[in-house]
Structures are given as structure tokens and as C-alpha cells.
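S.K.: Predicted model and sequence follow; I will ask about them next.
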Amino acid sequence: MGMHPTIQRVCPIHIEAHGDIKAPCVVLVLGLGMQVVEWPTGFIKKLSEQFYVVCIENRDMGRSGRCGPDMEPELARFLVDKPRSDDAKIPYTLFDMRDDVLRAVDRLGVEKFAIVGFSMGGMIAQLVAAQPGQRVTAFAQICSSGGEASAPFSPDAYARLLAVTQVGNSKAELIEMLARDLIWFLAPSRLSKDEAKDLAAMMLETGFTPGGYARQLLAIQCSGDRSDDLRSIQAPAIIIGARQDRCLSLDGSNRAFELIPHAEFKVFDGMGHSLEPAALDYLTSWLCNVATAVAQKDNRRTDHGMA
């Protein structure tokens, strides 16, 4: 793995846990600008019947700590100029967000865990799974990338992401913009304008800020090429992609599949950049199968007198 800059400042991370702490652990990490409340409740409920589910609130969002002001127009302008990964203006990288996850599981006393990441969360989860040792029992990414130095956003998608970082102080303006983006990114899933506005208003009430969004986007764009990290992932892995993803090209998922040893690849048709029930049901079954296989392997080792 290559050398990457790490910001030393530690940021408080909000954690939510569900299920029996004695069950196998699954850590969930969401994407750019997202918060724990955006995991579908049915998915969390079903997963927590089999696992101890730990939801991580990424820094700069929700109830986690902030690494800068709520509005940061200078940083927004900086993003337009395609910043370099070695620029001193970068508050943190995906590697710092990886360390947030590791600090969180350490705080909970979790020794081994599976990790699932959506979008930016998939990029963070890749780096967690790439860590040496055998803590990660399984890895899954949904609608994410392949460790590229510059994430494979479509031009239309990146223009929308930049617009959010540049929005003014008007709450109504921000709700309108977020609602339009939700409808666009989730397509072909149907989300009415009223539903999108309600969701956007909830995002603001629970801790969304344009400044935090800009800093997270900067971390995505300024963490360098991570191909070697993906090649080092040894845990059972699955790559879930969406055929109609308007945000991150399916090429990124293909690249992850090519780089991660022994990975499985599942592509869903009729799915945009979203957490669709069909994909989450498939993922739940896959995690259960991997957990069963890991338990059987551990039992065989114990039967043969191995610690």
C-alpha cells in the first residue's frame, strides 16, 4: 500500500448500535452528506436479528463532530479547481475517516466485524478492510468506486455535488436543491417532490451542512490512488453495483471487482444510486452465509486444538 497523508486531529464520532452485542458484528458506513437515519429501518431491523449492527455517523455530518464551519465558500471554490491531494487546505482524507471507524469499533470493544459501505462509505470500508490483520470478516460495497484517485463521478453528478457546496444561507434554497438532487440521484426509483422535500428537511434538522458536505467531497477527491489498498483486501468481498447509477459510474464497481481478490460481483438493473430493498435483501443473505462459513471455520479450528 502507498503512503497517504493522515490528519492528526481526532473528531468525535456518533455511533448507533442495534441487536445482541454477542452476535457477529456488522459495521455500516454511509455516503457523502448522509446520516445514520437514512439507513432503511426495515434493513436495520432484519440485519439486527442476526448481527450486532453498528452504524457509523461520518465526521462532519449528523451528530458527529465538525471539522470546520457550516458554510465554507472558499473550500467550495477550491473544489471547482480540481485540488491536489498534497494541498495543505485539505482538512482530512478518507484515511482519517477510516481511522474514525476503527476508533469506533475499538471503543465498543469489537474485535472482529464485517463492514458494509454505501457510496463514499464504500471507499472508507475498502480502506478498513485493507488494514493488516484479520479483524474484518467480510467486506461489501454498494454503488461505490474502485479506489481511483479521482472518483468516477459523471459530469452531471459532479456539477450537482459542487452546487450543494456553493449554496447560500437560505434554508428554503437548500431544501429545494437537495430535493431535486434526491429525485435525480435515486432515479429510476420514484420519489415525489413532496417526499423529496420532506427528506431534505429531515436531513437539515438532523445535522446536514454544506460546509461538512464540501469537506467530505474534498476527502473523496484528495485521498490519492488506492489501488494497492484494494488489492490487499483478503476478507470475503462482494461488490454491488447499479446499472442506472447516475452518480458513480458502474466502471468504478467493475474496477473494484478486478482489484479485490476473490470478490463477487452483483449488478442490479432498475436501480439508481440508492439503497434499494432488493440489493439490501441480497446483501443480508450474503452476510448471513459468510457469517455461517466463518463460524464453521472457527469451530473446526477449535476442534483441532487451535486457539
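M.R.: Now that the structure is in, tell me what you want to look at. Numbers count the residues shown, from 1 in each chain.
S.K.: can we go C-alpha only for contacts and neighbour counts from here?
M.R.: Will do.
S.K.: Wasn't residue 17 part of a helix?
M.R.: No - counting by DSSP: H, G, I helix; E, B strand; the rest coil, residue 17 falls outside a helix, being strand.
S.K.: Enumerate every residue touching it.
M.R.: Applying CA atoms under 8 Å, 6 or more residues apart in numbering to residue 17 gives the contacts 52-55.
S.K.: just those residues now: which is nearest residue 37?
M.R.: In terms of CA to CA, no member of the contacts of residue 17 lies closer to residue 37 than residue 55, at 9.4 Å.
S.K.: and the closest one, what is it in contact with?
M.R.: 15-17, 27-29, 36.
S.K.: What helix or strand is it located in?
M.R.: Counting by DSSP states H and E, the element that carries residue 55 is strand 52-57.
S.K.: How far does the helix or strand that that strand is followed by sit from its chain's centre?
M.R.: Following strand 52-57 in sequence order, the next helix or strand is helix 73-80 (DSSP H and E). Relative to its parent chain, helix 73-80 has a centroid offset of 23 Å by CA atoms, centre = their mean, to the nearest Å.
S.K.: okay, now the one to match up with it:
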Amino acid sequence: MKIRANGIDIEVEDSAQMDASFASKPAVLLIMGLGMQLIAWPPEMVDALEKAGYRVVRFDNRDVGLSSHFDALGKPNLLWASLKYKLGLVPAAPYSLADMAADALGVLDALKIDQAHVVGVSMGGMIAQRVALAAPARTLSLTSIMSTSGARGLPQAAPEVVRALISRPAGSGTDAVVAHSVRLFQTIGSPGYPTPETELHTRVRASVQRAFHPVGTARQMLAVVADITRAALLSRITAPTLVVHGKADPLVPLACGEDTARRIPGAQLLTIDGMGHDLPPEPVRQILAALIPHLKATA
């Protein structure tokens, strides 16, 4: 369903849509990563949270999926922004991660949810950190998965990952876009738990057919690069925090998750062998084994 939040249209899926009894249950707000849509959350993860007694709210971040796009803000020059960042300068972004955190809080407002457990992956973890900083009274708990503090000096993505990220599809058709995305997900995926190629093709095709807006992803990426103050603020987070990271993550190396956990007072750190930058079934099972007790402990 489409809702109006923080002045923009945001596509939302809410457990209470399908079953009104969920409206009275504690909410878990799931925030997806760079360029990814709400359908990227594994169904088994959503189901497990619902069976544990939680109202699950997912949404498309601004500029991707079925939420508002910001094409009037122009196409960013990521190469120039990357060069400025390496020189110690802050590139100008069309919007910030703080703006995206305000979107997330706007979703809660629109659904009349006062407080929620906030769970984010990758860029979504960064946004979740911003939510916990902006609205501590509304954040029952924080879970940051395969994300980072954004501190300068942390290890960067492996060279082959950078090449995959900056490469372009061989054509503009759906088949070319799907093939390109599959190669990227295989590059950043979990070496210990590779997703079968047929399954990955099916999943990527469904995402591309639902919505494909790469310039929005580029603007999101610029918001990530420009968010240079978050690391110094993480010590202010008061929400009980769980940090989860794969030991084999080639996009956001393990040290980034470890740094996040060090900076947030009392944060627990779960590291998973063989997990890369995706959510295959076995890592999801291990995440849930830690996540659900984490949520229940902060009820």
C-alpha cells in the first residue's frame, strides 16, 4: 500500500494489512539496503518474526521501488564524488541518510506506531542507526546487519567488487539488466552459502519487473558517501543494539561491523562464518536465533 510520510509517497507492506490482530503487537521496522526493494527481505525472516509475535513493517526507501523518485534532483557524478571523498572532502548529496531516517519515522507516524524495533541491512543499517540517534524514545531496539559506522579509515570493498559495482549492463533490455545484477550479487554473495543461479535469476527478474531505477540508487549511494558524521555520534545511541556481520563480506568488510559494535555502548556483536553481503537461508537462521531473543529482551 502507498502511504504519505515525511512529505513523500512511500510503498509499505505491514502485517496488520493482512491480519488486523497484528496492529496491537510490537512492531519491527525493516529497512532495506542500497537500491534494494522491500521484497528483498527473505520471506522466512518475515514469517519467523510474525510467528514470534511481531508486527512486521517493510517499505521501499525513497528513490527506489514504488516509493517517490527524485529525478528532479539530477543524476549524480559518482566518480567525481568518490574522488572528492578520497581527498578528504564531503561531496554534496541531493538528500541525506538523516532524511531517509525521517522517512522511516514518517512511516511509523502514518501507521500510528509510537515505538518500534528497528532492523536495517547494509545502507538500511546506517539509516537504522540514524533513526536510533534521531528518535531514541521511539527505538525499542536497534539491529544493524552487514553495515558500518561510516568512519574514515575502515577497510573498503574488494577490488573485484568495485569493478562489479561500476560496471554497466551489456544492454538496456530486461535480460541484460538481470544478467548484470546476477553477476553483481554473485560477486558480493556468501561464499559459504551460494544461492543457486536459477533461484537468483528468478529473484532478480522479479525485482527488475517490479521497479528498476538505477539513477535513484546512485543518489542513495551519494547520500551514503556524504554521511561522514555518523560514526562520532554512535556513542549517543541508548537503544539495546545487536550488530550482525558476515566474516566473508567482500562489500562491507567485517571490520566495519566490528567498529560499529565498538562505538555503540553495550552493543552485542554476532559474526557469521561464510556469510557475505546477502541473506541466504542458513545465515538468516543464525540471525533469527540471535535477533528474536534480542527483541524479546527489550520488550
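M.R.: Here it is on my side, so go on. These numbers come from a predicted model, not from an experiment.
S.K.: Reformat the contacts of residue 55 of the first structure as JSON lines; add distance to residue 156 of the first structure.
M.R.: Output for those, formatted as JSON lines (distance: CA to CA, whole Å):
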{"residue": "15", "distance to residue 156 of the first structure": "33"}
{"residue": "16", "distance to residue 156 of the first structure": "34"}
{"residue": "17", "distance to residue 156 of the first structure": "36"}
{"residue": "27", "distance to residue 156 of the first structure": "31"}
{"residue": "28", "distance to residue 156 of the first structure": "28"}
{"residue": "29", "distance to residue 156 of the first structure": "25"}
{"residue": "36", "distance to residue 156 of the first structure": "26"}
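S.K.: Among those residues, which one is most surrounded by other residues?
M.R.: For those, the largest neighbour count, defined by other CA atoms under 10 Å, is 26 neighbours, found at residue 29.
S.K.: ok, now which ones touch the residue mapped onto that residue from the second structure?
M.R.: In the second structure, residue 29 of the first structure lines up with residue 31, judged by TM-score structural alignment. The contact partners of residue 31 of the second structure, taken as CA under 8 Å, 6+ apart, are 38, 58-59, 61, 104, 118-121, 124-125, 127-128.
S.K.: With adjacent residues omitted, what lies nearest to residue 259 of the first structure?
M.R.: Among residues not flanking residue 259 of the first structure along the chain, residue 231 sits closest, at 5.2 Å (CA to CA, 6 or more residues apart in numbering).
S.K.: let me redo that: residue 41 of the second structure
M.R.: Nearest non-adjacent residue to residue 41 of the second structure, counting by CA to CA, 6+ apart: residue 32, 7.4 Å away.
S.K.: Output the longest helix belonging to the second structure.
M.R.: What stands out as the longest helix in the second structure, according to DSSP state H, is helix 281-297.
S.K.: I'd guessed residue 267 of the second structure sits against residue 238; true?
M.R.: No - using CA atoms under 8 Å, residue 267 of the second structure is not in contact with residue 238, being 9.8 Å away.
S.K.: hmm, back to that, from the contacts of residue 55 of the first structure, pick the one nearest residue 144 of the first structure.
M.R.: Closest approach between the contacts of residue 55 of the first structure and residue 144 of the first structure, by CA to CA: residue 29, at 11.8 Å.
S.K.: mind checking the SS state of the residue most central in space within the first structure?
M.R.: With distances taken as CA atoms, centre = their mean, residue 121 lies nearest the centre of the first structure, 0.9 Å away. With three-state DSSP as the basis, residue 121 of the first structure sits in helix.
S.K.: residue contacts, whatever residue of the second structure lines up with it?
M.R.: With TM-score structural alignment defining the correspondence, residue 121 of the first structure maps onto residue 124 in the second structure. Residue 124 of the second structure sits next to 31-34, 144, 147 when contact means CA under 8 Å, 6+ apart.
S.K.: which of those residues count as buried?
M.R.: Neighbour counting by 16 or more other CA atoms under 10 Å classes 31-34, 144, 147 among the contacts of residue 124 of the second structure as buried.
S.K.: Widest-spaced pair of the residues you listed?
M.R.: Greatest spatial distance in those: 34 and 144, 14.1 Å, computed using CA to CA.
S.K.: Next, count neighbours for residue 86 of the second structure.
M.R.: Residue 86 of the second structure: 11 neighbours (other CA under 10 Å).
S.K.: This completes my enquiry, with thanks.
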